[in-house]
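Novice: sequence first, predicted coordinates after that:
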Amino acid sequence: MAGMLTIHVLDTMHGCPAADMQIQLWSLTLSGEHEQRVLLKTVHTKDTGRTATPLLQGEELVVGYYELLFAVHAYFISRGLLLPNPPFLDLVPVRFGIADVEAHYHVPLLVSPWAYSTYRGS
């Protein structure tokens, strides 16, 4: 079985999937105090709060550190909310490591304009 990376974003304020949220996926190289970041892709969630395809799969999925940046502020503004400037949450980062390229890494994000939580899902 080939491994993969998937996401699911749920809007806890409105009680629905977060459709059309922009997400950036970065690869990180951490060396002492230095960090190198490479943008792998920018995607948007569909009506289900998921992307159309896995973010990484097969040979794309390599051992290492990654970061997802969820554009939370832009999403809630697009829903017509009036939020303070600057917003409490803008880009929500989730950093994680992939150790097993044969595993399914699923990163759900439950989010409102004021709070978020995540975990390794299945």
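Specialist: Received, thanks.
Novice: alpha carbons only for contacts and neighbour counts from here, please
Specialist: Noted.
Novice: quick one: Gln57 and Leu5 touch, right?
Specialist: Yes - shown here, Gln57 and Leu5 form a contact pair, counting by CA atoms under 8 Å, at 6.4 Å.
Novice: how about the helices in this structure?
Specialist: Taking DSSP state H, the helices of the chain run over residues 72-78.
Novice: okay, which residue is most central for it?
Specialist: For the chain, the residue nearest the mean C-alpha position is Leu68 (4.0 Å; CA atoms, centre = their mean).
Novice: nearest spatial neighbour of it, chain-adjacent residues omitted?
Specialist: Leu25 (4.7 Å; CA to CA, 6 or more residues apart in numbering).
Novice: shouldn't that neighbour be in contact with Pro54?
Specialist: No - here Leu25 does not reach Pro54: they are 11.5 Å apart, not a contact under CA under 8 Å.
Novice: try this one next to it:
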Amino acid sequence: MSTLSTHVLDAEAGRPRVGVPVRLERGGEVLAEGVTDDDGRLRFAHGLTPGVHRLVFEVDTPFYPEITVAFRVTADRPHLHVPVLLSPFAYTTYRGS
């Protein structure tokens, strides 16, 4: 099983985004949920099996009420990190380390 963490960074403010509610889903089922900490990070204790998963970030920007990031888990990755760089009218995500 793979583990998962995320990090939300506020590009406009130049600091981590604290208190963002995040849900981990697979096949429409909520597997885990939490909020980003004082450093904008969240680590999920729930192990991930191979397949497609989704992170749903309730960011509440002027344009985006939420962001959904779909990603594929493979058996060869023991840990996945999915950061989000957020601004009022745009966002970027990537597979981190």
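Specialist: Thanks, I have it. Because the structure is predicted, anything quoted here is derived from the model rather than measured.
Novice: before we move on, the earlier item: what is the burial count for the residue nearest to Leu68 of the first structure?
Specialist: 22 (other CA atoms under 10 Å).
Novice: contacting residues for it?
Specialist: Neighbouring residues of Leu25 of the first structure by CA atoms under 8 Å, 6 or more residues apart in numbering: Leu39, Leu40, Lys41, Thr42, Leu55, Tyr66, Glu67, Leu68, Leu69.
Novice: where along the first structure do the strands fall?
Specialist: 4-11, 16-17, 22-31, 34-44, 56-57, 64-71, 91-98, 104-111, 116-118 (DSSP state E).
Novice: residue in the second structure matching Glu67 of the first structure?
Specialist: When the second structure is aligned by TM-score structural alignment, Glu67 of the first structure is paired with Arg54.
Novice: and if you look at Leu89 of the first structure?
Specialist: Per TM-score structural alignment, Leu89 of the first structure is aligned with Tyr64.
Novice: residue at max distance from the center of the second structure?
Specialist: Asp76 (20.1 Å).
Novice: how about the contacts made by the closest residue to Val101 of the first structure other than its chain neighbours?
Specialist: Among residues not flanking Val101 of the first structure along the chain, Gly3 sits closest, at 5.1 Å (CA to CA, 6+ apart). Neighbouring residues of Gly3 of the first structure by CA under 8 Å, 6+ apart: Gln57, Gly58, Leu61, Asp100, Val101, Glu102, Ala103, His104, Tyr105.
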